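Need a 3D model of the sequence below.
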Amino acid sequence: MGEQGSLFGKLVALSSLVDYQKDAIVSRTLLRNPSGHIVLFAFDAGQELSEHTSPYEVMVLAVEGEADFILEGKVFRMKAGDMLLMPPNAPHALKTLTPFKMLLVMLRSGGEG
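You can find the predicted model right below:
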């Protein structure tokens, strides 16, 4: 189970699980299993993710700060508490305006529900 197992059954402040680093992007995998994974990111201000795609259904939850999330060419200004759902294979990118933390939940599509 490793590090992710150490979080089971514990109440934690989400933002405290990853720290900012100057001019960097830091990530911490909170859970990984065959259905998908959950990753917490901390971006310093001015960091970017170039446009890419993912085979997963994705939920992006802004935890701290502010960023522009570009989904299929449309810009969404995200701030703490905002959520965005993304279909599989949708082109997307990110540009941070301030130090920014986000939770990414990636699920394999085609599951029951």
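
drop to CA atoms for contacts and neighbour counts, all remaining ones
Noted.

what number of residues lie near the spatially closest residue to residue 44 that is not a sequence neighbour?
The spatially closest residue to residue 44, leaving aside those adjacent along the chain, is residue 99, at 4.5 Å (CA to CA, 6 or more residues apart in numbering). Applying other CA atoms under 10 Å, we find 20 residues neighbouring residue 99.

how about this one, so we can line them up?
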Amino acid sequence: MENSEVEKSSVFIILEIIEYVPNSVVIKTILKKTTGNVSVVSFDSGEALAEKISPFDTFIQVIDGKAEVIIDGTSHLLATGQSIIVPAHTRNTIKASERFKMISTIIKSGYEDFV
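Modelled structure (predicted):
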């Protein structure tokens, strides 16, 4: 599947539009707009995203498995159905002690004064 948006006005099952790939993190864009984007991401066990600081708030929702979200050095363990908001301008990383899938929603408005 290409990394393009999901077709609008079509029904889909979020867990089925992205697969687990051994030793990988896979990202599939659901919507991409100038004001933000929504992606579904799968992590294989042991994988992680590099630590970063985003200028925007990010809403993380675990839809399968368990994830560790570290925000400014504080670890948060999330299971299926749980969510967290990563505040803008904070150090953060996401790790998989077991494989999991999540929805990531980035809101890119409201921070124009900080740029």
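
tm score of chain vs chain?
With the length set by TM-score structural alignment, normalised by the length of the first structure, the two chains reach a TM-score of 0.89; 109 aligned residues with a CA RMSD of 1.6 Å.

circling back to that earlier point, tell me the counterpart of the residue nearest to residue 44 of the first structure in the second structure.
Using TM-score structural alignment, the equivalent of residue 99 of the first structure in the second structure is residue 99.

Then residue 44 of the first structure?
Using TM-score structural alignment, the partner of residue 44 of the first structure in the second structure is residue 44.

right, and that match touches residue 96 too?
Yes: contact criterion CA atoms under 8 Å: residue 44 of the second structure and residue 96 qualify, at 6.8 Å.

Where do the strands of the first structure begin and end?
Applying DSSP state E to the first structure gives strands spanning 25-33, 36-43, 48-52, 56-64, 66-71, 74-79, 83-86, 92-96, 100-108.

mean deviation of the second one from the second structure?
The reference is to strand 36-43 of the first structure. With mean CA distance after the TM-score superposition for the first structure, strand 36-43 of the first structure departs from the second structure by a mean of 0.6 Å once superposed.

What residues sit buried inside that strand?
Residues of strand 36-43 of the first structure classed as buried: 37-43 (neighbour count, 16 or more other CA atoms under 10 Å).

got the angle for it vs strand 56-64?
40 degrees (axes from the mean of the first three to the mean of the last three CA atoms, to 10 degrees).

So what touches strand 36-43 of the first structure?
The contact list for strand 36-43 of the first structure, computed with CA atoms under 8 Å, 6 or more residues apart in numbering, reads 17-21, 23-32, 56, 96, 99-108.
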